[in-house]
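Chemist: got a predicted structure plus its sequence, pasted below:
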Amino acid sequence: MTPLTWPDGLSDTTPMPYRVWKVMHHVDGTRQAGDVARLAHTTLADVQARVDEAHRWVGQAVRREQQVEDATARVVTQCLAAAVGPLASVMVDEVLDDLGHPVTLSALLASLAAQLPPDRAQLFVRQLRERGMA
């Protein structure tokens, strides 16, 4: 059996839920899944699920730091439209103009979310999650 390793791109600052860090904290490139499960007080299946989840979180973190392209801006606009209606395209355009170029997805999403009341922000985030962007 091969020792578990961190996914490429994962760092101590990658935002992930506690349930993932609880397992990944014990992954060091020398321990096998059974050892990690024992140290994390969980099951082998849970260890594999959390390692898989860590891979997904790294992918999301990488996407958030990429520059916003037109296709990404369109998806963000669609997600925002579910929360605010047709005003979404104006909001996205204004934020993109205000932030200048290049704009990262994380900067765009943070600026948009800051303009929304909590209930609208939750709807926006839910739409982003459904599309794998948050």
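Modeler: It's in.

Chemist: all contacts plus neighbour counts: C-alpha atoms, from now on.
Modeler: Will do.

Chemist: ranges for the strands of the protein?
Modeler: When secondary structure is read from DSSP state E, the chain shows no strands.

Chemist: so residue 7 touches residue 55, yeah?
Modeler: Yes - applying CA atoms under 8 Å as the test, residue 7 and residue 55 come out as touching, 5.7 Å apart.

Chemist: what's near enough to touch residue 43?
Modeler: Contacts for residue 43 (CA atoms under 8 Å, 6 or more residues apart in numbering) come out as residue 37.

Chemist: residue nearest the centroid of the chain?
Modeler: Centre of the chain computed as the mean C-alpha position; nearest residue by CA atoms, centre = their mean is residue 60, 3.8 Å away.

Chemist: okay, pairing it with this:
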Amino acid sequence: MTGGERASGELEYPAWPPGLTDHTALPYGFWRIMHVADGRRSIERVAQAVGASEPQVRQVLTDVRRWLDRIAVREQPLTAETQEALRQALNSVVGPMGELMIDDALDDLPEDTALSALLTSLNTQLSEAHRQTLARLLRTRGIA
């Protein structure tokens, strides 16, 4: 264990994780903390600066890393395996109509599209309840 780390391995002086930029879409509550997490302030000082507890700051740091992981997964190129897993998930949500929905969406997208583009296209065709169910299924399969 080095001087700036705790037993959990989390840095005591939090900084932005790789992949986080000023343009990353994060909830306001995350940005409120990340704005002051500059690698020079301790967890305690970050918490004081934003009026949060240290456990809250630690949780946001963990949540931001998870958020970035999800973004990376969504921006991955659409592979045959990912497409098949998406087909299975969508079919379990809307039935055989899912096949047609994916085929129609793919017809309108470029050949080297990202998973996020296909999901965005599909989400425009789904009800809120179906979107939530599909998202939950995809998360459990490690896709989105």
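Modeler: Nice, I can see it. The structure displayed is predicted, hence computed values, not measured ones.

Chemist: TM value for the aligned chains?
Modeler: Overlay of the two chains. TM-score (TM-score structural alignment, normalised by the length of the first structure): 0.87; 134 aligned residues with a CA RMSD of 1.8 Å.

Chemist: before we move on, the earlier item: counterpart of the residue nearest to the centre of the first structure in the second structure?
Modeler: By TM-score structural alignment, residue 60 of the first structure lines up with residue 70 in the second structure.

Chemist: what is in contact with residue 7 and residue 55 of the first structure at once?
Modeler: What both residue 7 of the first structure and residue 55 touch, as defined by CA under 8 Å, 6+ apart, is an empty set.

Chemist: once aligned to the first structure, how far is the longest helix along the second structure on average?
Modeler: Scanning the second structure for the longest helix, with DSSP state H as the assignment, gives helix 54-74. Following the fit onto the first structure, the mean deviation recorded for helix 54-74 of the second structure is 1.1 Å by mean CA distance after the TM-score superposition for the first structure.

Chemist: quick check: residue 33 of the first structure vs residue 58 of the first structure, distance?
Modeler: Here the distance between residue 33 of the first structure and residue 58 of the first structure works out to 20 Å (CA to CA, to the nearest Å).

Chemist: should've said residue 95 of the first structure
Modeler: Residue 95 of the first structure is 26 Å from residue 58 of the first structure, where distance means CA to CA.

Chemist: the more surrounded of these two?
Modeler: Comparing residue 95 of the first structure with residue 58 by other CA atoms under 10 Å, the one with more neighbours is residue 58, at 20 against 16.

Chemist: looking at it, that one is touching residue 10, isn't it?
Modeler: Yes - proximity of residue 58 of the first structure to residue 10 meets the contact threshold set by CA under 8 Å, at 5.8 Å.

Chemist: the second structure: which residue goes with residue 36 of the first structure?
Modeler: Aligned counterpart of residue 36 of the first structure in the second structure: residue 46 (TM-score structural alignment).

Chemist: what about its match, how many neighbours?
Modeler: Around residue 46 of the second structure sit 25 other residues, with neighbours defined as other CA under 10 Å.

Chemist: wait, what's in contact with it?
Modeler: Contacts here follow CA under 8 Å, 6+ apart; on that basis residue 46 of the second structure touches 33, 36-37, 57.

Chemist: need the helices for the second structure, in chain order.
Modeler: Along the second structure, the stretches classed as helices by DSSP H are 28-34, 43-50, 54-74, 80-94, 97-108, 115-123, 128-140.
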